[in-house]
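A.B. asks: Could you work out the structure for the sequence below:
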Amino acid sequence: MKALAFGTSNSRSSINKKLAFYAAQKINDSDISLIDINDFEMPIFSVEREKEFGIPELAHDFYNAIGDTDIVVMSFAEHNGSYTSAYKNLFDWVSRIDMKVFQNKPVLMLSTSPGQGGAQSVLASAQESAPYFSAKVVGALSLPSFFDNFDLDQGVVTNEEFNRNLSAVISNL
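C.D. replies: Below is the predicted model:
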């Protein structure tokens, strides 16, 4: 199974990217493509830019990466209770190619943050809008207090409840 994993943060040391990779590794016999959304940085979306320059090739590359996978594992960072501007811009460009951004792929949605909220606000928003963009959400899990629940040296989640819930979601794939 091909798994596409990424965090929705443009932080070079993204904790969400680490969580997405961890979860993707739990999928048996998966071939993981871990991407960094910094590699898809584009001008801020506007209809005027689209008319003048067209849709950037990087948007097509991201859309094709989704199309070439069997499952998307993504972890949402939260900025002021919502999507990061880096992810929102990428998503806006890709949605101009096809509103079915996720192309009916199974999507495992995760979120984490340093705080106790675990970026649950953005996760709820993403989960609610997912059907409009042809995402088949197979699970949505939040990991609170990342640095208390993730061993950076070993690259593993230490929170047993999260691990049980993740295993349950993955077993249903």
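A.B. asks: rest of the way, CA atoms for contacts and neighbours
C.D. replies: Fine.
A.B. asks: Give me the residue at the spatial middle of the protein.
C.D. replies: Most central in the chain under CA atoms, centre = their mean is M74, positioned 2.2 Å from the mean C-alpha point.
A.B. asks: Second input sequence below; structure requested for side-by-side comparison:
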Amino acid sequence: MKIIAFGASSSSKSINKQLATYAANLVAEVQANVDIEILDLNDFELPLFSQDKEIALGQPKAAKAFFNKLGESDAIIISFAEHNGNYSAAYKNLFDWASRIDKKVYQNKAMLLLATSPGPGGAGSVLAVATDSAPYFDGQVKASLSVPNFFDNFDVENTKLTNDELHQQLFNAVKLLMA
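C.D. replies: All right, here's what the predicted structure looks like:
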């Protein structure tokens, strides 16, 4: 079994990447013999999508590489950063390029969708957008979870959720992903 996980942010200190990594590591507690790969969106940096760029560039290697990584997995864990209530520009741009390869970007994969922010909203707006739209792009959302007040609920130094209730909710979400 292969799990791909990433934070949908290009920040080098992405709290969403930390949450996605933590969730991916919980998979090992649920199922043995799991191959986990954590992606960094900075490895898939692309010019801003437009039809003119697509005509000039075709399908860039980075977009194909990202699309292929998703296709090679059995399940996908994404934690979404919220920028003004929606996807980060870095993720939206990569997603737009990948969707030009095939609209079925998520390739019928089981998905766990997460979001977090430093504030009490926990990036719930972008999580709702992602959860609602994933099926249109061939994603099979098994569970989703918003983690509010990241720095109050996550120990960055020890990379773990410290809020027992949120930890249990995430653990249950991981079990649903693997079911």
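A.B. asks: tm score of chain vs chain?
C.D. replies: The TM-score (TM-score structural alignment, normalised by the length of the first structure) is 0.98; 173 aligned residues with a CA RMSD of 0.8 Å.
A.B. asks: A helix includes the residue nearest to the centre of the first structure, no?
C.D. replies: No - the assignment for M74 of the first structure, made by DSSP: H, G, I helix; E, B strand; the rest coil, is strand rather than a helix.
A.B. asks: Return the residues in contact with it.
C.D. replies: For M74 of the first structure, the contacting residues are 5-8, 16-17, 20, 107-110, by CA atoms under 8 Å, 6 or more residues apart in numbering.
A.B. asks: P120 of the second structure against P148, yeah?
C.D. replies: Yes - using CA atoms under 8 Å, P120 of the second structure makes contact with P148 at a distance of 4.8 Å.
A.B. asks: circling back: can you redo the contacts of M74 of the first structure as CSV with secondary structure?
C.D. replies: CSV is the format used below for those (three-state DSSP):
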residue, secondary structure
A5, strand
F6, strand
G7, strand
T8, coil
N16, helix
K17, helix
A20, helix
V107, strand
L108, strand
M109, strand
L110, strand
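A.B. asks: check contacts around the counterpart of S145 of the first structure in the second structure.
C.D. replies: Aligned by TM-score structural alignment, S145 of the first structure pairs with N149 of the second structure. Residues in contact with N149 of the second structure (CA under 8 Å, 6+ apart) are 116-122.
A.B. asks: how about a cut-off of 7 Å?
C.D. replies: Neighbouring residues of N149 of the second structure by CA atoms under 7 Å, 6 or more residues apart in numbering: 117-120, 122.
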